[in-house]
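In: Here you go, sequence then predicted model.
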Amino acid sequence: MTTVQPEPIETNAPVPAPESTPHLATTPESTAGGVDGILRVLGLIDLPVAVTDAETTILWCSHALADLAGYRAEILIGQRFAQALGTERPERVTAVLKDVATSERTVGRAAIAATDWAGTVRQLAISASRTRDGGDSGGLFIVAENRTSERRRLYAQGANPMSTPTTGAGGVLDSLPSRFTFENQFDTSQRRAQRTRVPLAVFMCGIDGYDDVLQQLGTDAAKTLIDATAARLSHALRSEDLLMYDGEDRFAIVAESVPNDQVAHQTARRIRLAVSEPISIAGTELHPGLSVGITYGLGTERYDDVAEQAARALAHARSTGANQTATFDSLGLLEAQP
């Protein structure tokens, strides 16, 4: 595992800093202004942010940062920032942050690799600024941004998803999360849906004609089709969307902030269009299709339950013909449309 060595970059645009942070560990909402007002705003916009002391011990963190670390916020309080995020060489990150806290440097930035409790490696960008002006040792505001999905997207684009990909180690399919990791990421998305009160959508996607490719062109051709579909789906999704290979000819997608059926079906049409581009496999030009089943999560459902609903919707879509989308609603009714 390779970790990018953090290299702080100075800027001339200091972040306005409040006066002090004595009570952040337990009561970020206790006052209307200063640090607490800032923290309340950051919590509302779901920004992954922490406030630490000069030794980088976390005094307060947002729910979004806790989701990024994979633990509840109260568990992270009292931990060093680098250890809480699971960085491979935390001493380097800590050195960067402490330098910002104790020197004239106004802002420090670093690119790091971190591993969560499930073993998932994430590429993060962190930015830190002092909570006090001047050279005295003070606390830090630290913002973390997850760049993992962006790297996955760039990889997929670099692999030219509209052409035949290389199967095997290093393919886009191999970069997708395991079911265990995917379900934990789903739980994180569910918590955000519950806080924001905006549903997430679960898409179960099946490759139309996969069985014909398997029977007529063989296993290698079928694997190539699966990998090509993984690359095309990855290319078509937003950076924050989750994608998992669900076995055989199926993929599962979790998309946050999908407020209604119109947005969900627009997403389904976009991914179906991406997959439908012709592809040459084993000397044969194929015109793959994709059928999609949709259901929604409001923050309380288990993944197994919504996955079953989406799978039922997918089966209904396929029963009406290829390249169709069906929705499973709260009453268990299924509706298909092209």
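Out: Thanks, I have it. Residues are numbered from 1 along each chain as shown.
In: Please count neighbours and contacts with C-alpha atoms only from this point.
Out: Noted.
In: so where do the helices sit in this structure?
Out: With DSSP state H as the criterion, the chain has helices at 34-44, 63-69, 73-76, 81-85, 90-102, 148-158, 172-175, 179-196, 210-217, 219-236, 261-275, 303-319.
In: Structure two is appended below for comparative analysis:
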Amino acid sequence: MLRIKRMHDEVSRARTRLQELAVRDDLTGLFNFRYLHTRLHEEFKRAERYREPLACAMVDVDGFKRFNDDYGHDVGDQVIRLVAERLQEALREIDVVARYGGDEFLLILPSTHFSGALTVADRTWRSVSERPFDVNGVPLRVTCSIGVALYPSRDVTSKDELLKAADAALYQAKDEGRNRICVFQHQGYIYTPS
């Protein structure tokens, strides 16, 4: 009987672990792309239903390819892991961070107006860009660009539009020189002092 209980417990732990792996990124332990879309859909529906604001911020590690090229993929992987840690540290308890892919991350900021989104984006930017990363005893300067989008707004009426707007703001930040925050708005882009 004891052996059956142990086997049941092992199967239960294995099932729990598999469920966790299905929604987590292997490298960072953050939520993955699949979970991100499910959670964003849920948060968007909640924001619509209760008429609450919702913000998304897309974060990209500036010039990430050079870490892989100059130091090797092991160092590149370590940079991604360290960025993920700093993103988690910078966020509020209600926020969600997921690895969007490669060197991009997405922050879901529930119940967040314009000023709150800028505060979180600025704290996130500072956590990555203001102090060097210690990778195997080597200090590396890492910066990031951030694109922020808000719901509701004139141009954002769906979760897909929210993602597209955050992506557009991110690429505007990169086009303007990287290492900065850009907010998508229908009148144009707003930059924060980065």
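Out: On my side now, so go ahead. These numbers come from a predicted model, not from an experiment.
In: TM-score for these two?
Out: TM-score of the superposed chains, computed with TM-score structural alignment, normalised by the length of the second structure, equals 0.78; 173 aligned residues with a CA RMSD of 2.7 Å.
In: coming back round to it: out of the helices of the first structure, nearest to residue 140 of the first structure?
Out: Counting by CA to CA, residue 140 of the first structure lies closest to helix 90-102 out of the helices of the first structure; the figure is 6.4 Å.
In: Quick one: list the elements packing against that closest one.
Out: Judged by 3 or more CA pairs under 8 Å, 6 or more residues apart in numbering; DSSP states H and E, the packing partners of helix 90-102 of the first structure are helix 81-85, strand 107-115, strand 121-130.
In: can you give me the angle the last one makes with strand 107-115?
Out: Meaning strand 121-130 of the first structure. Relative orientation of strand 121-130 of the first structure versus strand 107-115 (axes from the mean of the first three to the mean of the last three CA atoms, to 10 degrees): 160 degrees.
In: tell me the angle strand 121-130 of the first structure makes with helix 90-102.
Out: 20 degrees.
In: again with the second one
Out: Relative orientation of strand 107-115 of the first structure with respect to helix 90-102: 160 degrees, computed using the same axes, to 10 degrees.
In: Of all the helices of the first structure, which one comes closest to residue 327 of the first structure?
Out: Nearest to residue 327 of the first structure, of all these, is helix 303-319, at 5.6 Å by CA to CA.
In: picking up where we left off before, now the helices and strands packed on helix 90-102 of the first structure in a markdown table, with distance to residue 142 of the first structure?
Out: Formatted as a markdown table, these follow (distance: least, CA to CA, whole Å):
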| stretch | distance to residue 142 of the first structure |
| --- | --- |
| helix 81-85 | 9 |
| strand 107-115 | 9 |
| strand 121-130 | 4 |
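In: Of all the ones you listed, which one is nearest residue 158 of the first structure?
Out: strand 121-130 (17.8 Å).
In: Adding mean neighbour count, write the helices and strands packed on helix 90-102 of the first structure out as a markdown table.
Out: Output for those, formatted as a markdown table (neighbours: other CA atoms under 10 Å):
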| stretch | mean neighbour count |
| --- | --- |
| helix 81-85 | 23 |
| strand 107-115 | 22 |
| strand 121-130 | 22 |
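In: between these, which one is nearest to residue 144 of the first structure?
Out: Closest to residue 144 of the first structure of these is strand 121-130 (CA to CA; 4.4 Å).
In: Let's check: the centremost residue of the first structure is which one?
Out: A centroid search over the first structure (CA atoms, centre = their mean) returns residue 240, at 4.3 Å, as the residue closest to the centre.
In: Can you name the residues that contact the aligned partner of residue 105 of the second structure in the first structure?
Out: Taking TM-score structural alignment, the alignment pairs residue 105 of the second structure with residue 251 from the first structure. By CA atoms under 8 Å, 6 or more residues apart in numbering, the residues touching residue 251 of the first structure are 204, 205, 206, 243, 244, 245.
In: No more questions from me, cheers.
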